[in-house]
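Undergrad: build me a model:
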Amino acid sequence: MTLTTTYTLDKPYFYECFDESVAHSKRAQPKYFLLALLVALGLFGIYGLDDHYLGSFLIMVAVLECIAFYYRRPWWVTRQMLSKASGSEVTLTFDEEGIKSSNFYKNTQLLWSDINEVITTERGILLKNKKGMQYISKHILTAETLNFIHKKATQ
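TA: As a prediction, this is how the structure comes out:
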């Protein structure tokens, strides 16, 4: 059985991809330990070592980390939009071996045996493997394709 679907790598797709996958990634929460460490070292630099430049620098790095966390969504989408694949059409092929993804710039294959977990989200599915996660929107999948993915990935 072979099932095929296509979609375009555009800004709404990238926003959906980020929104649905961030909760299941390591970047779901700020790096609290790093922030506390930077602030503590900054305060130690200011008050303990009497080096205001070093202390201020470390505290500003902590502030920059907070800003980076706050703006991670638009930053990630912007990086995707600047890639050469942005705007191109992707063809997904689901067969007995796995999932093949192809567009003008790149061809990849994810084997069913490499998938560790299938996570169903509100708007799509996440396929976890050793290398990371792959997101597929439900808007481009039929009910038959969703059932096929769940069946093959859990074998």
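Undergrad: alpha carbons only for contacts and neighbour counts from here, please
TA: Noted.
Undergrad: contact partners for Lys100?
TA: 91-94, 107-110 (Cα atoms under 8 Å, 6 or more residues apart in numbering).
Undergrad: pick the one among those residues closest to Leu141.
TA: Ranked by distance to Leu141 (Cα to Cα), the contacts of Lys100 are led by Leu92 at 9.9 Å.
Undergrad: burial of Val118, as a residue count?
TA: 18 (other Cα atoms under 10 Å).
Undergrad: let's verify the residue nearest to it when sequence neighbours are not counted: helix, strand, or coil?
TA: Excluding its sequence neighbours, the residue lying closest to Val118 (Cα to Cα, 6 or more residues apart in numbering) is Leu127, at 4.9 Å. Secondary structure, DSSP: H, G, I helix; E, B strand; the rest coil: Leu127 is strand.
Undergrad: please give me the structure for this one as well, since I'd like to look at both together:
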Amino acid sequence: MNYTTSFTLDRAHYKECFEQSNALQPKSNSRFIKPVVMVLFGLFFYATKIDGISAHLGAFFFILAFVEVLNTIYARGWWVTRQMLSKAAGNDVTISLNETGLDINSDFVKQSIQWTEITSATPTEKGLVLKVNNASHYLSKSCFSEDAWQFINSKVST
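TA: Below is the predicted model of the structure:
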């Protein structure tokens, strides 16, 4: 089968990528360990009272901890905003399927993924998360025809 599709890297696509990929991650309170450690560093530097540096360094760690908490709480908005500020945002991506694999082309990325390189494929509600060399690639079901989607599933399940 040879199939080619295109889509635009817009806010809706980035939101779907984040939500579907993040749904696979286990939720734990360990994500708040980093800000707690930063607050402890801030308290340490305030308590040591080294002239000229302690107050500034302590405040720096408090602010860093605050930013890290915001990053944790607003992870989706933070990630989507960073993607929208990237040079790839708003560009068209073309994905071609064939018997050997996927070809992904845009103004900034030219990548080929062989079906044999895919170590795992995890279905989500709206697509598929592929693992290739410890990297994740999300394919949205909405970008492919039903036949192409069945072809992808047959290739990644073997």
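Undergrad: coming back round to it: please say which position in structure 2 the residue nearest to Val118 of structure 1 maps to.
TA: With TM-score structural alignment defining the correspondence, Leu127 of structure 1 maps onto Leu130 in structure 2.
Undergrad: now which residue in structure 2 aligns to Thr108 of structure 1?
TA: Using TM-score structural alignment, Thr108 of structure 1 pairs with Gln111 in structure 2.
Undergrad: what does stretch 88-97 of structure 2 correspond to over in structure 1?
TA: So stretch 88-97 of structure 2 sits over residues 85-94 in structure 1, by TM-score structural alignment.
Undergrad: residues making contact with the matching stretch?
TA: Residues from elsewhere that reach stretch 85-94 of structure 1 (Cα under 8 Å, 6+ apart): 2-10, 80-81, 99-105, 145, 149.
Undergrad: number of nearby residues for Val77 of structure 1?
TA: Around Val77 of structure 1 there are 19 residues (other Cα under 10 Å).
Undergrad: and it, what does it touch?
TA: The contact partners of Val77 of structure 1, taken as Cα under 8 Å, 6+ apart, are 11, 14-15, 18.
Undergrad: among the residues you listed, which one has the most neighbours?
TA: Neighbour counts for the contacts of Val77 of structure 1, by other Cα under 10 Å, peak at Phe14, which reaches 21 neighbours.
Undergrad: ok, that one - contacts?
TA: Taking Cα under 8 Å, 6+ apart as the test, what Phe14 of structure 1 contacts is 77, 80.
Undergrad: re earlier: let me see the contact set for the match of Leu127 of structure 1.
TA: With Cα under 8 Å, 6+ apart, Leu130 of structure 2 has these contacts: 118-122, 136-139.
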